[in-house]
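Chemist: The amino acid sequence is not available; the structure is as follows:
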C-alpha cells in the first residue's frame, strides 16, 4: 500500500522514546544474562495498518488494502528491519541531522490493476535502494530521499522532498505534523510509469507518448499520532498529490488529483 509507505514512519523517533522510557535499566544492577544485554539495544513494534489509495498513479479509481507492521530497530535506527521501510541503517547522525540507506521492495504495476492499463504490459516488481537525509529541529523537520531501481527494470530514480511542522496536545500524547511534498523523477521512471512506447501503442488504445524527466508531483500531507498508553499507539494520515508535467499529460492518467489515507495501530516493546 503506497500510503503506508509514504508516511515514512515520521513518528518512529517518538515511539522509540516512549519505548525507551518505559523500560529503564536500573542503575548499579549488573545483568549477566547475555540475551537481556543483547535485547536491551533493540526496540520492536508490531501492528496492522489499512488505507485507501489510487489503483495506480493517475487513476481515479481507488482500492482499500491492509499491511502488517513489523519493526525492529537497533540503537535508535542505527540498523532497522521494517515491513514498511525495508532494511537499512542510519550511517551519520548528529543533534539535528541524520542520513542513511535502505533497501526496499517495489511491487511494480500490473496492467490488470485497472482497465485503463490494458495493453501497456506489466511493470515488474524488484528491489530499490534509497539514500535518505533529514534535518530535525523538533517543531520543524526537512527530508530528502533518493530512490534508485536496482532490478534493471528501467524504473529509474525518484528524488522526494518533504517538510513538516509539528504540534502537540494532551500533554504530548497527541502529535500532528503537516507539510508539503514534492518529487522529481528521471526519464526512465517517467517512461516506465507514464509513457507509451510504440509496442504499447500498437496493443492499447493510446497513441505513442514520450514522458521526459522532470518534477512529477507536488502535494500536502497531514499525519497524526496518539499514544493510547506507553505500549499502544494509533497513527493516521491523509495525503493529497497533484501530478505535474508529463505525468499529468500522460494519456492514461485519469485524474491529476490523487488522494490517499491510512490508519494503523501498533504495540511497541
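Modeler: That came in fine, so what should we check first? Please read these numbers as outputs of a predicted model, since none were measured by experiment.

Chemist: Could you use CA atoms for every contact and neighbour count after this?
Modeler: Will do.

Chemist: quick one: contacts for the residue nearest to residue 136 when sequence neighbours are not counted?
Modeler: In space, residue 136 comes closest to residue 96 once its chain neighbours are excluded; the distance is 5.0 Å by CA to CA, 6 or more residues apart in numbering. Shown in contact with residue 96 (CA atoms under 8 Å, 6 or more residues apart in numbering): 135-137.

Chemist: In strands only, show me those residues.
Modeler: Among the contacts of residue 96, the members found in strands (DSSP state E) are 135-136.

Chemist: Tabulate the contacts of residue 96 in a markdown table, adding columns for neighbour count.
Modeler: Below are these laid out as a markdown table (neighbours: other CA atoms under 10 Å):
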| residue | neighbour count |
| --- | --- |
| 135 | 17 |
| 136 | 15 |
| 137 | 13 |
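
Chemist: Any chance of a markdown table for the contacts of residue 96, columns distance to residue 152?
Modeler: Shown next, in a markdown table, are the contacts of residue 96 (distance: CA to CA, whole Å):
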| residue | distance to residue 152 |
| --- | --- |
| 135 | 32 |
| 136 | 34 |
| 137 | 38 |
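
Chemist: and which of the contacts of residue 96 is nearest to residue 37?
Modeler: Closest approach to residue 37 among those (CA to CA): residue 136, at 29.9 Å.

Chemist: Surely that closest one is in contact with residue 142?
Modeler: Yes. Here residue 136 reaches residue 142: they are 6.6 Å apart, a contact under CA atoms under 8 Å.

Chemist: show me where the chain has strands.
Modeler: With strands called from DSSP E, the chain shows them at 42-54, 62-74, 79-82, 86-93, 97-106, 126-136, 140-149, 157-169, 174-185, 214-227, 232-243, 257-268.

Chemist: Off-centre distance for the last one?
Modeler: On the basis of CA atoms, centre = their mean, to the nearest Å, strand 257-268 sits 11 Å off its chain's mean C-alpha point.

Chemist: Determine the set of other helices and strands touching it.
Modeler: Judged by 3 or more CA pairs under 8 Å, 6 or more residues apart in numbering; DSSP states H and E, the packing partners of strand 257-268 are helix 2-6, strand 42-54, strand 232-243.

Chemist: Just the residues contacting the second one, thanks.
Modeler: The reference is to strand 42-54. Outside of strand 42-54, the residues within contact range by CA under 8 Å, 6+ apart are 1-4, 16, 19-20, 60-76, 258-269.

Chemist: any idea how far residue 259 is from residue 56?
Modeler: According to CA to CA, to the nearest Å, residue 56 stands 11 Å off from residue 259.

Chemist: Which of the two has more residues huddled nearby?
Modeler: Using other CA atoms under 10 Å as the criterion, residue 56 and residue 259 rank with residue 56 on top: 22 against 18.

Chemist: Contacts only, for the more buried one.
Modeler: Contact partners of residue 56, counting by CA under 8 Å, 6+ apart, are 109, 113-114.

Chemist: try this one side by side with the last:
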C-alpha cells in the first residue's frame, strides 16, 4: 500500500465524513441524533506523488474510519490515527481538543513505486511510525451558522523507530460548515516543521548516493518544510449526512520550502508543487 504522506489530507477528511453538527440543521431540540454515537467507515482512491517532492503521481487505496463515541472524537484516515481525550460539548461553544496522534511513514519505503530512475537508485527507507499528540481549540457557531466550526491546533509527532529520528511539528487552521443536511465542506491551511534527521533521510544525498544515482550530493538542514492548502466535501446519497451512504472527496496543494525545495530529488527531478487528492464512498452508522 502506498500512503507516504496522507497526513495532508487527514485534517480535511476527519470532519466532513461524519458531520455530526449537521443534524441540527433540521432536527429539533429533542432529536436523539444530537447525542448518539456515530461512526463512519469508508474507502477511496488517493492520487499522490511517488515520493515527497516527486513529479509523477499514481493511485493508491485510502481506507478510513471516523466518528464520535461517548462524546470523544476519533479518526483513522489512511496512514494516520488520532483520538480526542476531551469530550465534545453540546451546542455552540468553545472546546479544547487534546489527544494522542500516530502516523505511519511510507515515504520511499519501496523502489517499485518510484517512477524516476535516479531517485529509484537512492537507498530506500524503512517504514517508520511517528507518534505524538495534538492540542487545539475550536468554536462552533463561528461564522456562517450555529453549526459551523473553526479549529486552531498544533500537533507534534516523533519517529519512534529511529529511521529519521526527528520531530514533525504542524500548526493547522481548519474551517468546517454544513451547507445543508446533505452537503458539508471544509478547508484548511497548515505547515510542517521538521528536524535535521527528517531532511537527511528524505532530501539529502551523500557522496555515495550521488555516485549511485547521478544526482549531485546535497546537505540540507531541518526547518519549515512546506505549507499546505486544502479543501474537502461530502454529499449524502441517502439524504442525511448522519445515516447511510455518501460520497467524499478531498484535495490539497502543498509547496515545499527552503532546503527541502532545494534538494536535487525536488529541484532536479521532482517539483516543489505537490498535489494530493482522494475520492471515495463511505457509510455512516
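Modeler: Received, thanks. These numbers were taken from a predicted model, which means no experiment stands behind them.

Chemist: With both chains overlaid, what TM-score comes out?
Modeler: Overlay of the two chains. TM-score (TM-score structural alignment, normalised by the length of the first structure): 0.81; 253 aligned residues with a CA RMSD of 3.0 Å.

Chemist: re the thing from before, can you list the strands of the first structure in JSON lines and add distance to residue 34 of the first structure?
Modeler: Shown next, in JSON lines, are those (distance: least, CA to CA, whole Å):
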{"stretch": "strand 42-54", "distance to residue 34 of the first structure": "13"}
{"stretch": "strand 62-74", "distance to residue 34 of the first structure": "16"}
{"stretch": "strand 79-82", "distance to residue 34 of the first structure": "20"}
{"stretch": "strand 86-93", "distance to residue 34 of the first structure": "24"}
{"stretch": "strand 97-106", "distance to residue 34 of the first structure": "29"}
{"stretch": "strand 126-136", "distance to residue 34 of the first structure": "33"}
{"stretch": "strand 140-149", "distance to residue 34 of the first structure": "37"}
{"stretch": "strand 157-169", "distance to residue 34 of the first structure": "39"}
{"stretch": "strand 174-185", "distance to residue 34 of the first structure": "37"}
{"stretch": "strand 214-227", "distance to residue 34 of the first structure": "31"}
{"stretch": "strand 232-243", "distance to residue 34 of the first structure": "28"}
{"stretch": "strand 257-268", "distance to residue 34 of the first structure": "22"}
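
Chemist: right, and the ones you listed - which one's nearest residue 11 of the first structure?
Modeler: strand 214-227 (7.3 Å).

Chemist: For that closest one, give me the average deviation versus the second structure.
Modeler: Mean deviation of strand 214-227 of the first structure relative to the second structure after superposition (mean CA distance after the TM-score superposition for the first structure): 1.3 Å.

Chemist: Which residue numbers in the second structure does that strand align to?
Modeler: Mapping strand 214-227 of the first structure onto the second structure (TM-score structural alignment) gives residues 223-236.

Chemist: try stretch 194-203 of the first structure
Modeler: Taking TM-score structural alignment, stretch 194-203 of the first structure hits residues 203-212 over in the second structure.

Chemist: how long is that stretch from one end to the other?
Modeler: By CA to CA, the extent of stretch 203-212 of the second structure from end to end equals 15 Å.

Chemist: how far is it from where the chain is centred?
Modeler: Its chain's average C-alpha position is 30 Å from that of stretch 203-212 of the second structure, according to CA atoms, centre = their mean.

Chemist: Check stretch 242-261 of the first structure too.
Modeler: Relative to its chain's centre, stretch 242-261 of the first structure lies at 19 Å (CA atoms, centre = their mean).

Chemist: Show me what that stretch is in contact with.
Modeler: With CA under 8 Å, 6+ apart, stretch 242-261 of the first structure has contacts from 3, 51-54, 57-60, 116-117, 190, 194-195, 206-207, 209, 211-212, 214-219, 236-241.

Chemist: any idea which helix is longest in the first structure?
Modeler: Scanning the first structure for the helix with the most residues, using DSSP state H, yields helix 12-22.

Chemist: now for that one, which elements pack on it?
Modeler: Short answer (3+ CA pairs under 8 Å, 6+ apart): helix 12-22 of the first structure packs on strand 42-54.

Chemist: again, only this time at 7 Å
Modeler: Where contact means 3 or more CA pairs under 7 Å, 6 or more residues apart in numbering; DSSP states H and E, helix 12-22 of the first structure is not packed against any helix or strand.

Chemist: Could you list the residues in contact with it?
Modeler: If you take CA atoms under 7 Å, 6 or more residues apart in numbering as the criterion, helix 12-22 of the first structure is touched by 43, 230, 268-269.

Chemist: What residues sit buried inside it?
Modeler: Using 16 or more other CA atoms under 10 Å as the test for burial, helix 12-22 of the first structure gives 15-16, 18-20.

Chemist: got the angle for that helix vs strand 42-54?
Modeler: 150 degrees (axes from the mean of the first three to the mean of the last three CA atoms, to 10 degrees).

Chemist: where's helix 12-22 of the first structure relative to the chain centroid, distance-wise?
Modeler: Taking mean C-alpha positions (CA atoms, centre = their mean), helix 12-22 of the first structure and its chain are 20 Å apart.

Chemist: same question, stretch 191-198 of the second structure
Modeler: Using CA atoms, centre = their mean, the mean C-alpha position of stretch 191-198 of the second structure is found 16 Å from that of the whole chain.

Chemist: now stretch 65-72 of the first structure
Modeler: Put simply, stretch 65-72 of the first structure sits 12 Å off its chain's centre (CA atoms, centre = their mean).

Chemist: Residue 126 of the first structure reaches residue 154, doesn't it?
Modeler: No. At 10.7 Å, residue 126 of the first structure and residue 154 do not qualify as touching, with contact defined as CA atoms under 7 Å.

Chemist: circling back to that earlier point, right, so of the helices and strands packed on strand 257-268 of the first structure, which gets closest to residue 102 of the first structure?
Modeler: Set against residue 102 of the first structure and scored by CA to CA, those come closest in helix 2-6, at 13.0 Å.

Chemist: Show me what the closest one packs onto, helices and strands only.
Modeler: Using 3+ CA pairs under 7 Å, 6+ apart: helix 2-6 of the first structure touches strand 257-268.

Chemist: Where does the strand it packs on end up in the second structure?
Modeler: Against the second structure, strand 257-268 of the first structure falls on residues 273-284 (TM-score structural alignment).

Chemist: Now the matching stretch on the first structure. Mean distance?
Modeler: When the first structure is superposed, stretch 273-284 of the second structure averages 1.2 Å from its matched positions, counting by mean CA distance after the TM-score superposition for the first structure.

Chemist: Counterpart of residue 58 of the second structure over in the first structure?
Modeler: Under TM-score structural alignment, residue 58 of the second structure pairs with residue 63 in the first structure.

Chemist: Number of residues surrounding its match?
Modeler: 13.

Chemist: I'd say residue 135 of the second structure and residue 155 touch.
Modeler: Yes. Between residue 135 of the second structure and residue 155 there is a contact under CA under 7 Å: 6.5 Å.
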